[in-house]
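Undergrad: coords please:
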Amino acid sequence: MKRLLTLILDGEIEQGFDATLEIRQGDLHSPSQTRIKGRLSGNRDLLNCYRHWQQRYLSLEMLFRALSANPEQVTNSSQRGEAFAACRRAAEVLEGSLNHWLNTDLEFRSIRDKLLRSGKKFQLLLQTNNPWLRRFPWHRWDLLAEAQADVALSAIEYDCPNPLNRQPTPKGKVKILAILGQGANLNQQADQQALEELAGKAGAQITWRQEPQASELNQQLWEQGWDILFFAGHSGTSQEGQRGEIQLNQTERLTIDDLRFALKKAIGRRPRYANARGLQLAIFNSCDGLGLAYQLAAQQDLYLPQVIVMAEKVPDPVSPKFLRYFLEAYIHPGLTRGC
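TA: A predicted model of the protein is given here:
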């Protein structure tokens, strides 16, 4: 079993962060074996590096959208090369700034040294309420990259259900509700057929819904048992990072609050919903989904074990590729429930 290391960073990017590292042998329900305190100084320059990279990345996205809309509109290959190079340079500067911050801050040394001694392939859970820290490329911290550590995000405050009250993983095929919202690039029959064949090999069954009405989505979540909810399409996050929306169809945009009661039934943690199968995972394969993750974490009575979102805008062709790679890695007919 991998060791779980929890890094709690509480503060603001300008003033700095109080840091706590907790080490457990197992999941979040296991008692903490080690707790180390430290601090990270404020770093406005790192935030500026991130914003500069994001501008270059968005410029690259707009260039490719122009190419997709009119292949003859952009014909200068040097322009495309320059856009790639500018984005790559900005990414390297951002990565270097992040590593310098985490590796040279003296008050953070005790935590960094403990991470260095934690061996290979541990799991790191970053708990923070700061929207900028959630956007930084933590997987590019050389310490974590060398250790082949898995990195996930969590809010600082959370309410986790008693593991003794968890429902067993349902038998039979894992059921996936795949919602193709406005802008989804999964509407080709060949893509869906290939993904369904792959899902069958992984012990899963996909039900597709193309740009459903909000009432239909709520009904699907309310009346049937699902193990995984998958959404592909347009989405976005508010500037403060605390609110997300999905573009369900041409006329309807939904937040997590709009789906709260249906999700509560689908998750089925409460005795009131004892007949529900129990939603285990939600995947939002859509642009800028951190606001969606924040809202799910803020709804402390939902108890959804895992959420996968995209931190930035993603090109349309990523949707089918991501689901394909996910299903290829999805070997077992169930997911381990965790919190």
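
Undergrad: all contacts plus neighbour counts: C-alpha atoms, from now on.
TA: OK.

Undergrad: Who are the packing partners of the longest helix seen in the chain?
TA: In the chain, taking DSSP state H as the definition, the longest helix is helix 77-104. If contacts are counted by 3 or more C-alpha pairs under 8 Å, 6 or more residues apart in numbering; DSSP states H and E, helix 77-104 sits against helix 44-69, helix 109-116.

Undergrad: Next, the buried residues of the first one.
TA: Residues of helix 44-69 classed as buried under the neighbour-count rule (16 or more other C-alpha atoms under 10 Å) are 46-47, 49-50, 52-54, 56-57, 59-61, 64.

Undergrad: Same question for the shortest one.
TA: Residues of helix 109-116 classed as buried under the neighbour-count rule (16+ other C-alpha under 10 Å) are 109, 111, 112, 115.

Undergrad: In TSV, list those along with distance to residue 243.
TA: Converted to TSV, the buried residues of helix 109-116 look like this (distance: C-alpha to C-alpha, whole Å):
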residue	distance to residue 243
109	34
111	32
112	32
115	33
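
Undergrad: tell me which of those residues is nearest to residue 95?
TA: Set against residue 95, the nearest of the buried residues of helix 109-116 by C-alpha to C-alpha is residue 112 (17.0 Å).

Undergrad: Next, count neighbours for the spatially closest residue to that closest one that is not a sequence neighbour.
TA: Using C-alpha to C-alpha, 6 or more residues apart in numbering and skipping the chain neighbours, the partner closest in space to residue 112 is residue 103 (7.3 Å). Residues within reach of residue 103, counting by other C-alpha atoms under 10 Å, total 16.

Undergrad: before we go on, could you also do this sequence so I can check it against the first one:
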Amino acid sequence: MPLKISLKIGGRVQITNREVLPVTLAIFDQAGQIAELVSYLAPLPRPLAEKFQQWQYYIGLQGNRRVAKNRGNLLSGVVNLSELASALKSELNKWLGEDGWIDDKGQSDPRVILLLEKLRTKITQDEEVQIIVQTEDRQLRGLPWQEWDVLTGYTRKGVEVAISATNFQRLTQKPTPQLRATARILVVFGDEQLDFREEEEFITNLKRYGGEPHILRQPTYQELEQKLKDPQGWHIFFFAGHSESDRNGRIGWIQINPSQGQEGIVEIGQLKDLLVGVINQKLQLAIFNSCDGLGLANQLTELSLPYCIVMREMVESSVARELLRHFLIAFVKDNSLFTAMNIARQQLQHKFEPGKSWLPVIVANPLAPELTWNHLFSERRLSWQWEAVLGIIAIAILICLPLSVFTEFPSWETFIFYTQLYPHLIVYPSLFLWISLFSSYKAHCMIRVKTRLFMTLTALTVLFTIGALFFELSGDRIMLLEFKTDAITTISAPQLPSLYNKWQTSASKIKSIPPEIFDASQAFDQEGNLTLKKTALESALERMHTIEDIRELQGLFRIATTYDIWKGNTQAFSISRWFYALTFVAIVGCGVQIFALVGIILFVPDAIFNKNKYLTYLVMCELGILLWIPFQGYSVEYIKSLLFSYEFRGVLAGLNILIYGLIALLFSTTVSSIYKSATKTYRPILLIFLLVSLLLTLLMGVFGFEQINRLFGMGSTDPLTPWFATTIFLIPLFFLLVHLIDLGINNE
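TA: Next comes the predicted model:
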């Protein structure tokens, strides 16, 4: 939170027989108010008032965005605007200097200057300082307070001063999650003769950052009214054209359509009821790139609009245009509204004569929360009805395979047997995969812009998953649950030699298997054809532990699970095979899209509006997938090595080295993303979370295979109890964590 300084200036009062302005100075940091004092200022001295009026007038001569009116007679003589601005600044600092402050006894009061100078020594050059001057006086509102010397050099970022009324109230806006996470901007161009092509280009460019501009060109009152009624609401209202305020800065007008004469001039009060609804819904900021907007801002802040940017006086188009350009460039980089305005003001100082950079000012509600571009966004979510449908689909994906196995095969013992054989497919999804699925959805809710990279990575994820599924379903080492109970296939004698050669076995080795394990005499017929029945293979698998040398039986299983011998007999495949395919897609797709999520935060972080929360869900998604590694390791180390070959064992066996390589890549890119995009205060928490997840995965990779075997695998007598108990324990714990994340994790 930035350091905030409030200067509340009241109406004239008398002390010790002199007229003064009471001023309450209050200073706030993240913990709350840290200092307050009451002092007094003399009313605006005559030299300052005269210089201010002269500056107003000569600035006004160059303005071309004011509602057309007679400006009166011009003053004679040539005026140097630079000298006038310098003189005004000098008079301002005389008034606000040590001698300008008065205590309640009418004596000089140095406390204000001393407090502000003392504060300068306590803040760092990187801190942001925001000052709000609260006053009802039109002249005081128009002064360039940021030119007060005591504020100069406070921080490297500079000091930005906003103005405010003395009466205001807090506005509570509840952001509503929506399917499309965009910052909706209502743009009104009031006079096309001013040539708004550049402004339109600046605003249209906001689409790259999640902006959704809707442009009205010289609308009628009815068209503007209809647009304001849009049920989706607006985050920003932008007007460019002619405007004007009354002399007291209390009431403002905008000219939305010059061709309609008086009907094309709208006083803000006419739109009061509509604007109240828009503000209560989501409107955060109004920008009037037009002349003399203090009256406009005054009326809007009375309606509790959080922030407004207006021009203090009349303004020429080039100044208004450059302000908008540099403000938007800074604002979409997630600088605060104050910092973005300060950056834009500095650019105006470089390009235009002194004094012109004083024209724009923020009019703020002091109770409004800090505004950044990212604060305009809420989570991109489906409606609760569609979320419920999505949740049902996700649950169906998680439990479809165990339900299919349970209903398709004849006995409870078969279900237990397949659970022990394939816990990486039957147990893991309902145990841990849902963590990744839910976290992935929540991370996607943080993506506000579907960039080209996002679409490309999504397409690659889909293509890779489809390709992996094709190779998985057409590959060898088919699982027993992929066959119907009565599945049977016959391998002709001419086919067998190539299979023997491929899988390094022979007919004699198969026939040497003890008949109580596998009866080869029943499998081979007189012509040498080999008939394989699923029931015989399952029976052999259940009795494998009774013999010492299982190499011949492994050769049989290598042949029996070859895809080529079954592909012509599709009727032998079970329904569970297709649910296995769905489970495979869920696991692989979720795993691959993690790299897409990392790629987005790494290369286009501006596409994400809450990077801290996004990274948190990214790490949780990674954890859910990483917990699949020990289950897959059990499948390789215990099941595949038992059925097919002991060569599957070892850290570097099979695809293990590839898996660990991908983990290393994922870890390094995630660390890089955290350092690049997480805020400084939250970065250590994320790094610890990621490191713990990685260590947990590595420990389970070393010690977890045996634990999974004992709990869910062939070494377990009852895999269902730990399966259900762990799931029931994890679900409420996880969603409690999600609730805390949603409540507590912000961008700042």
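
Undergrad: re earlier: from the buried residues of helix 44-69 of structure 1, which is closest to residue 174 of structure 1?
TA: Of all these, residue 61 has the smallest distance to residue 174 of structure 1: 34.7 Å, by C-alpha to C-alpha.

Undergrad: Show me the helices in the stretch 401-550 of structure 2, by range?
TA: Using DSSP state H, counting those that start in this stretch, the helices of the stretch 401-550 of structure 2 run over residues 412-421, 423-426, 428, 434-444, 452-473, 496-503, 507-511, 520-523, 534-543.

Undergrad: And those helices: which comes nearest residue 133 of structure 2?
TA: Here helix 434-444 is closest among those (C-alpha to C-alpha), at 40.3 Å.

Undergrad: Can you tell me the element residue 659 of structure 2 falls in?
TA: helix 656-677 (DSSP states H and E).

Undergrad: Which residue numbers in structure 1 does that helix align to?
TA: Using TM-score structural alignment, helix 656-677 of structure 2 corresponds to no residues of structure 1.

Undergrad: need the next SSE after that helix, C-terminal direction.
TA: Counting by DSSP H and E, what follows helix 656-677 of structure 2 is helix 683-711.

Undergrad: Run the chain-centre distance for that following helix.
TA: 27 Å (C-alpha atoms, centre = their mean, to the nearest Å).

Undergrad: equivalent range in structure 1 for the helix or strand following it?
TA: Next in sequence after helix 683-711 of structure 2, counting helices and strands by DSSP H and E, comes helix 720-744. Counting by TM-score structural alignment, helix 720-744 of structure 2 falls onto no part of structure 1.

Undergrad: Run the chain-centre distance for helix 720-744 of structure 2.
TA: Worked out by C-alpha atoms, centre = their mean, helix 720-744 of structure 2 lies 23 Å from the chain centre.

Undergrad: Point out the other elements, helices or strands, that it touches.
TA: In terms of contacts (3+ C-alpha pairs under 8 Å, 6+ apart), helix 720-744 of structure 2 is not packed against any helix or strand.

Undergrad: Now do it and helix 434-444, the angle between them.
TA: Orientation of helix 720-744 of structure 2 against helix 434-444 (axes from the mean of the first three to the mean of the last three C-alpha atoms, to 10 degrees) gives an angle of 20 degrees.

Undergrad: quick one: the closest residue to residue 306 of structure 1 other than its chain neighbours from residue 49 of structure 1, how far?
TA: Distances taken as C-alpha to C-alpha, 6+ apart put residue 281 closest to residue 306 of structure 1, at 5.0 Å, once the chain neighbours are dropped. As judged by C-alpha to C-alpha, to the nearest Å, residue 281 of structure 1 and residue 49 of structure 1 stand 33 Å apart.
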